[in-house]
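In: 3D model of this:
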Amino acid sequence: MLNNIFNKKKKYATVPSQQVRQDVPEGLMKKCPSCKKIMYTKELQKNLYVCQSCGYHYQMASDERIVSLVDEGTFTEFDADLLSENPLGFPGYEEKLEKDRKKTSLNEAIVTGKGKINGNETVLAVMDARFRMGSMGSVVGEKITRALEHALDYHLPMIIFTASGGARMQEGVLSLMQMAKTSTVLKKFSDNGGLFITVMTHPTTGGVTASFASLGDYNFAEPGALIGFAGRRIIEQTIREELPADFQTAEFLLKHGQLDRVVPRKELRETLSKVLALHAQGGDETWLQN
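Out: Have a look, this model is predicted:
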């Protein structure tokens, strides 16, 4: 009897893990970094890259974000042909730029243009963290400046979606100069009555946070976004104190008065169109406090 038990054939065959890897197409499934739930990539795309289980917001490519926000057929891109060079002769910089261009089909870490959101015309600038981690080089600063000048000339509002690791080290001080450059044109834009909205996405750090990302008439952010200037470890070592667990999150900044609202991605289109329509009509802003 014991022999029969041990010699009994298994009901289910074991599939070698290597064979499983070969049979499952790459990119078919994704695991949520927060709740660890596994989901189909297509379902994630339909849900605007937000986990249906826990609400975790994945990073979003610039083209997909524009499609999710702008009325179909209304977007016109600006300055798509602007390319970064290597002014400081930094070793390997050109090769890294070319690699990112092939990987993302973008020429730089930001896409600018104009379009309509629920019929409200606006100028848009959308940073893309896939290209050099959304770092702010000379071309990024120039594209933002040109977009703001267009908005100023045509009396249009301006919306910037930030996603950046900060200044681009391969361009040194030229990268840091973009902080002053963009802030100066923003001051001119504001002095002439322009409406400027920022939406900070994960991550928004360094010189981008210290310049145009924090200068909006409305400063919004997506849930869970990392927003800050210096890194957590550097700050803790400097002040010699342990920081709260939620430090530098969008929710922490909202609690301490540095944001106007944390807006889930599915509500962004409605929220932005509401602000744009409100200012076009000179309406009441009390809804923002609700």
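
In: contacts and neighbour counts: CA atoms only from here.
Out: Fine.

In: Now do the SS call for residue 161.
Out: Reduced to three states with DSSP: H, G, I helix; E, B strand; the rest coil, the structure at residue 161 is strand.

In: My read is that residue 217 contacts residue 199, right?
Out: No. Contact criterion C-alpha atoms under 8 Å: residue 217 and residue 199 do not qualify, at 11.1 Å.

In: For the two, indicate the residue with more neighbours.
Out: residue 199 (25 against 13; other C-alpha atoms under 10 Å).

In: Where does the more buried one fall, secondary structure wise?
Out: Secondary-structure element containing residue 199, defined by DSSP states H and E: strand 196-204.

In: who touches that strand?
Out: Outside of strand 196-204, the residues that reach it under the criterion C-alpha atoms under 8 Å, 6 or more residues apart in numbering are 59, 157-166, 190, 213-222, 224-228.

In: what comes up buried for that strand?
Out: By neighbour count on 16 or more other C-alpha atoms under 10 Å, the buried set for strand 196-204 is 196-204.

In: Now, of the contacts of strand 196-204, which are buried?
Out: Buried members of the contacts of strand 196-204, scored by 16+ other C-alpha under 10 Å, are 59, 157-166, 190, 213-216, 218-222, 224-228.

In: To check against the first, give me the structure of this:
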Amino acid sequence: MGLFRKRKYITVSNTEINRDDILGEQQPIIPDGMWVKCPKCGRILYNKDLEEKLKVCGNCNAHIRLTARERIDITIDKGSFVEFDADMKSDNPLDFPEYDVKTAAMAKKTGINEAVITGMGTIGGKKTVIAVMDSHFMMASMGSVVGEKITRAIETATGKELPIIIFTASGGARMQEGMFSLMQMAKTSSALAKHDEKGLLYITVLTDPTTGGVTASFAMLGDIILSEPGALVGFAGRRVIQQTLKEQLPEEFQSAEFLLEHGFIDKVVDRSKLKDLLTQLLSN
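Out: Predicted coordinates:
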């Protein structure tokens, strides 16, 4: 970040002198990960304080992206979560160049095998099935495994007559899987239709960003649709829409607040208040 970077040379009486000649080799040691920069306002934040605030910037209220595991930890009652299909991994159905290498590298980096974690647990003591997408894994793009895991989670909720909550975060369909990826839109939507036929509750929580094929399928099919503040939610990109319509879009276009104002979602909820609201909804 450069926050603690020292200049190599300092000027004394119009003469540049090497700092090491004065200070020696000793330099301040700043542990990695101690400070992070808010992606919205740019303020430097102490990481421990940020984690205590559930990764919400105290300066601008930016809801910084969580991993799927972090999301589950702050949502599901401690000790109650049972994961589904943890070992399921992507294949390379189109023999896309180096796709296998990329997914393996992402798995090693993130500690998860795909861009969604599914399972069952309790929220405020109420049993529910949950699926949480993770933008740190290939921007949570939806390939065959993501679609299959979410579909299986929905089917489990249907079979056990339980509600399901899906936290969405995605760049859309995964281009490396082509039509196989696009098929997941229909598959997940069909599973949700059967869940709905049984009169069961489906809640979606839109997080930043939720775009593309995910928005066009299960993200917007919830009986109740919630969103975190400031989340980007849309289908096509802003630039594509502007070029197609030949007109300038409002600055807040595709934000959670814009969607709430126009009736596309039900409520924008701060992260700190989300579990209490989910508990209330599951209790009704």
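
In: Work out the TM-score between the chains.
Out: Aligned and superposed, the two chains score 0.90 in TM-score terms (TM-score structural alignment, normalised by the length of the second structure); 266 aligned residues with a C-alpha RMSD of 1.8 Å.

In: Could you count how many residues lie near the alignment partner in the second structure of residue 80 of the first structure?
Out: The criterion is TM-score structural alignment: under it, residue 80 of the first structure has residue 86 as its aligned partner in the second structure. Counted with other C-alpha under 10 Å, the neighbours of residue 86 of the second structure add up to 14.

In: helix/strand/coil for residue 86 of the second structure?
Out: Here residue 86 of the second structure is coil, with the state taken from three-state DSSP.

In: can you pull the contacts of it?
Out: 112-113, 117.

In: Select from the residues you listed every entry located in helices.
Out: Using DSSP state H, the subset of these located in helices is empty.

In: between the residues you listed, which has the most around it?
Out: Per-residue neighbour counts (other C-alpha under 10 Å) across those peak at residue 117, which has 24 neighbours.

In: Surely that one is in contact with residue 82?
Out: No. Applying C-alpha under 8 Å, one finds residue 117 of the second structure not in contact with residue 82, separated by 10.5 Å.

In: if I look at the residue minimising distance to the centre of the second structure, how far off is residue 177 of the second structure?
Out: Ranked by distance to the mean C-alpha position of the second structure (C-alpha atoms, centre = their mean), the top residue is residue 169 at 3.9 Å. Residue 169 of the second structure sits 19 Å away from residue 177 of the second structure, taking C-alpha to C-alpha, to the nearest Å as the criterion.

In: now the contacts of residue 86 of the second structure in a markdown table, with distance to residue 250 of the second structure?
Out: As requested, the contacts of residue 86 of the second structure are arranged in a markdown table below (distance: C-alpha to C-alpha, whole Å):
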| residue | distance to residue 250 of the second structure |
| --- | --- |
| 112 | 37 |
| 113 | 38 |
| 117 | 35 |
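
In: ok, and these in the first structure?
Out: With both residues aligned by TM-score structural alignment, their matches' C-alpha atoms under 8 Å as the criterion, the subset of the contacts of residue 86 of the second structure whose aligned partners also touch in the first structure is 113, 117.

In: Pick the one among the contacts of residue 86 of the second structure closest to residue 149 of the second structure.
Out: For residue 149 of the second structure, the closest of the contacts of residue 86 of the second structure turns out to be residue 117, at 8.0 Å, with distances computed as C-alpha to C-alpha.

In: Apart from its neighbours in sequence, what residue is nearest the alignment partner in the first structure of the closest one?
Out: If you follow residue 117 of the second structure across to the first structure using TM-score structural alignment, you land on residue 111. Distance criterion C-alpha to C-alpha, 6 or more residues apart in numbering; nearest residue to residue 111 of the first structure, sequence neighbours excluded, is residue 126 at 5.2 Å.

In: Provide the secondary structure category for the corresponding residue of the second structure for the one you found.
Out: Correspondence of residue 126 of the first structure to the second structure, assessed by TM-score structural alignment: residue 132. Here residue 132 of the second structure is recorded as strand under three-state DSSP.

In: wouldn't residue 132 of the second structure be in contact with residue 116 here?
Out: Yes. Using C-alpha under 8 Å, residue 132 of the second structure and residue 116 qualify as a contacting pair, with a distance of 5.5 Å.

In: Between these two, which contacts overlap?
Out: Common neighbours of residue 132 of the second structure and residue 116 (C-alpha under 8 Å, 6+ apart) are residue 68.

In: quick one, which of these two is more surrounded?
Out: Neighbours of residue 132 of the second structure and residue 116, each counted by other C-alpha under 10 Å, are more numerous for residue 116; the result is 29 against 24.

In: burial measure for the equivalent of residue 276 of the second structure over in the first structure, as a count.
Out: Residue correspondence to the first structure (TM-score structural alignment): residue 276 of the second structure is matched to residue 270. The burial metric for residue 270 of the first structure, expressed as a neighbour count using other C-alpha under 10 Å, is 14.

In: now residue 33 of the second structure
Out: Burial of residue 33 of the second structure, expressed as a neighbour count using other C-alpha under 10 Å, amounts to 9.

In: What does it correspond to in the first structure?
Out: Alignment of residue 33 of the second structure against the first structure is given by TM-score structural alignment, with residue 27 as its counterpart.
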